[in-house]
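# My questions concern the predicted model and sequence given below.
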Amino acid sequence: MPKIALGSRQEAAQLDCVRAVVAELICTFLFVFAGVGAAMAAEKMIGGAESIMGLTAVAVAHALVVAVMISAALHISGGHLNPAVTLGLAVGGYITIFRSILYWIAQIIGSTLACLLLKYLTGGLATPVHTLASGVGFVQGIIMEIVLTFSLLFTVYATMVDPKKLIPVGLGPMLVGFVVGANILAGGPFSGASMNPARSFGPALASWDWTDHWVYWVGPLVGGGLAGLIYEHFFTIKTHVPLPREEDAF
């Protein structure tokens, strides 16, 4: 059974940790800038993200930018871009809890800065927020986000983390991007298909619209954590040695 590594405050002073946190901030910023920007462009040009053309454009944009930004940060921070991914890897012992918190902060700041900049650059246009569609209740929305995020983290483990994966090195980020795009096509009209609390937080803050916002923390974090636990417990062949535990974590 994998052990959750607490880590320690000393990590914050380590150069590799500093670089990783900065990479998460920059790459999350660029990911959200392209993803939210595509949603804003769809609203302006092709009838909004609720139209089939708009939804497809948003899905393709997210698939492409996720694949590229994961690839860009993979060798520095792991290319998480997402608190749910960070949590899913933390429960498998691939990142310490202390570093996970630093990643979360960086991801949220990156998303917020991207959305504030988009609002400024577009002359004050509202940044589209994730909300539940008409007829979709809280429980339905949470379950939808759990399933979508579970599929995302399961793909991350199967194509990038599992030491016995059979795909070529470097193909994993593209496949993760594919599942993000597919999930947006499947869940976008119902829950918004966030799969990422940071991706939802930035637009909500920039537009100051917190409607249903808690759903996009509960669903993705539960889905990501479950996927990490299940894959690591049942599918990973144990060549991975979890990070050492630190008793003086905080």
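Perfect, I can see it now. Residues are numbered from 1 along each chain as shown.
# all contacts plus neighbour counts: C-alpha atoms, from now on.
Will do.
# Would you mind finding the longest helix in this protein?
Criterion DSSP state H: the longest helix present in the chain is helix 15-45.
# tell me what whichever helix or strand comes after it is packed against?
Next along the chain after helix 15-45, taking DSSP states H and E as the criterion, comes helix 52-73. Helices and strands touching helix 52-73, by 3 or more C-alpha pairs under 8 Å, 6 or more residues apart in numbering; DSSP states H and E, are helix 15-45, helix 171-187.
# for these, which one sits closest to Y157?
Distance to Y157, taken as C-alpha to C-alpha, is lowest for helix 171-187 among the helices and strands packed on helix 52-73, at 9.4 Å.
# Quick check: which helices or strands does that closest one pack against?
helix 52-73, helix 138-156.
# Name the surrounding residues that touch the longest one.
In this case it means helix 52-73. 23-24, 27-28, 30-31, 34-35, 38-39, 42-43, 46-49, 78-81, 170, 173-182, 184-185, 188 (C-alpha atoms under 8 Å, 6 or more residues apart in numbering).
# Show the buried residues in these.
Taking 16 or more other C-alpha atoms under 10 Å as the criterion, what is buried in the contacts of helix 52-73 is 23-24, 27-28, 30-31, 34-35, 38-39, 42-43, 48-49, 78-81, 173-182, 184-185, 188.
# hold the first one in mind and look at this next one:
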Amino acid sequence: MPQSDYFSTPLRNLAVGNANEFRNPGVVKAAVSEFFSTLIFVFAGSGSSIAYSKLTGGGPASPPGLILAALAYGFALFVAVSVSANVSGGHVNPAVTFGLAVGGNITFLRGVLYIIAQLLGSIVAAALLIVATGTSAIPVFGVSGISVWSAFVFEIVLTFGLVHTVYATAVDPKKGEIGIIAPLAIGLIVAANILAGGPFTGAALNPAVAFGPALVTWTWHHHWIYWAGPLIGGGLAGVVYEIFFISRSHEHERVSGDDY
């Protein structure tokens, strides 16, 4: 069997796209779906931390606060992915969008539109939390107890695991029946990663979820970590999965963008 039957050629399906995508009603509808799903995710996740602090006086970095954050973000992502999966693919994360674009599963221009929508969703969610709770103390991601470079590695590794899970359960044409549990698997890996990385970086794994709170509170300390780490981790996951696990015998139409 030729080597190409064992390993895929990386980045073979990269597609830039064209400006007409921005005028396509289906693409616009998908971007709007990403906006609302990200809003739901950030509002529930950050809101749970605010509620915990109000009820107990404890911070999100305490053991109970960490468990609550893992459950809230995990459940919220499960819902956010589920409600938008049939419209946009349920990315809810610029790192996921970038990882899928690297693998040729979405055009880069469509990905840019998704990322803009995700960032706007996060900003609106953070602003609504300020209005709804009457507090400006929106939780912001930060580094604690480790060096900046260790935090950077943490975000790369954690996001790699997330995007690898997305590929395995939602993108891979061989997934079969396991595809129906993709939102659950994605929510669970985020919850587990929060338990692992939360005490050190907050385990954002998602530039959008860090950006909205940072913008409304104007807190940018080490914010670059929450962009560079997830984007590198997501891109690496896309490349690795495309090279080693996508089978030539199960190829399907790519870069349609209507689903993962």
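Here it is on my side, so go on. Everything numeric here is computed off the predicted structure, so don't read it as measured data.
# Superposing both, give me the TM-score.
Once superposed, the chains reach a TM-score of 0.94 (TM-score structural alignment, normalised by the length of the first structure), with 243 aligned residues with a C-alpha RMSD of 1.2 Å.
# tell me the centre residue of the first structure?
Closest to where the C-alpha atoms of the first structure average out (C-alpha atoms, centre = their mean) is N82, at 2.6 Å.
# That one reaches P197, doesn't it?
Yes - look at N82 of the first structure against P197 with C-alpha atoms under 8 Å: they come within range, at 7.0 Å.
# Disregarding flanking residues, what is the spatial nearest neighbour of the residue nearest to the centre of the first structure?
N196 (5.4 Å; C-alpha to C-alpha, 6 or more residues apart in numbering).
# what residue of the second structure matches up with that neighbour?
By TM-score structural alignment, N196 of the first structure lines up with N206 in the second structure.
# show me the contacts for that match.
By C-alpha under 8 Å, 6+ apart, the neighbours of N206 of the second structure are N93, P94, A95, T159, Y226, W227, P230.
# Next up, the contacts around the aligned partner of the fourth one in the first structure.
When the structures are aligned by TM-score structural alignment, the residue of the first structure matched to T159 of the second structure is T149. Taking C-alpha under 8 Å, 6+ apart, we find T149 of the first structure in contact with A84, M195, N196, G219, P220, L221, G223, G224.
# Could you measure from T149 of the first structure over to M195 of the first structure?
5 Å (C-alpha to C-alpha, to the nearest Å).
# where do the contact lists of those two overlap?
A84, G219, P220.
# Any idea how many residues pack against the counterpart of the first one in the second structure?
Spelled out, it's A84 of the first structure. Matched to the second structure by TM-score structural alignment, A84 of the first structure sits across from A95. Applying other C-alpha atoms under 10 Å, we find 29 residues neighbouring A95 of the second structure.
# likewise the one 3 residues further on?
Residues near F98 of the second structure, counting by other C-alpha under 10 Å, number 29.
# so which of the helices and strands packed on helix 52-73 of the first structure comes closest to F234 of the first structure?
So among these, helix 171-187 is nearest, using C-alpha to C-alpha, at 20.3 Å.
# quick one on the thing from earlier: residues contacting the residue nearest to the centre of the first structure?
With C-alpha under 8 Å, 6+ apart, N82 of the first structure has these contacts: T28, W104, Q107, N196, P197, A198, R199.
# so A203 of the second structure makes contact with V157?
No - counting by C-alpha under 8 Å, A203 of the second structure stays clear of V157, with 10.3 Å between them.
# of the two, who's got more company?
More crowded of A203 of the second structure and V157, by other C-alpha under 10 Å: A203, with 28 against 21.
# Next, that one: secondary structure please.
What DSSP: H, G, I helix; E, B strand; the rest coil gives for A203 of the second structure is coil.
# Likewise for I237 of the first structure?
Here I237 of the first structure is coil, with the state taken from three-state DSSP.
# Identify the residue of the second structure aligned to it.
Checking TM-score structural alignment: I237 of the first structure goes with S247.
# go on, V179 of the first structure?
Per TM-score structural alignment, V179 of the first structure is aligned with I189.
# Can you give me the separation between its match and A196 of the second structure?
10 Å.
# ditto for A70 of the second structure
10 Å.
# Same question for V143 of the second structure.
For V143 of the second structure, the distance to A196 of the second structure - C-alpha to C-alpha - is 14 Å.
# what sits in contact with each of those two?
Joint contacts of V143 of the second structure and A196 (C-alpha under 8 Å, 6+ apart) do not exist.
# neighbour count winner among those two?
Comparing V143 of the second structure with A196 by other C-alpha under 10 Å, the one with more neighbours is V143, at 21 against 17.
# can you tell me which of the shared contacts of T149 and M195 of the first structure are in helices?
Reading helices off these with DSSP H, I get A84, G219, P220.
# Quick one: map the second one onto the second structure.
Right, G219 of the first structure. In the second structure, the residue matched to G219 of the first structure (TM-score structural alignment) is G229.
# Might you report the residue contacts of the closest residue to that match other than its chain neighbours?
Leaving aside its sequence neighbours, G229 of the second structure sits nearest to I156 (C-alpha to C-alpha, 6+ apart; 4.4 Å). By C-alpha under 8 Å, 6+ apart, the contact set of I156 of the second structure is L205, G229, P230, L231, I232, G233, G234.
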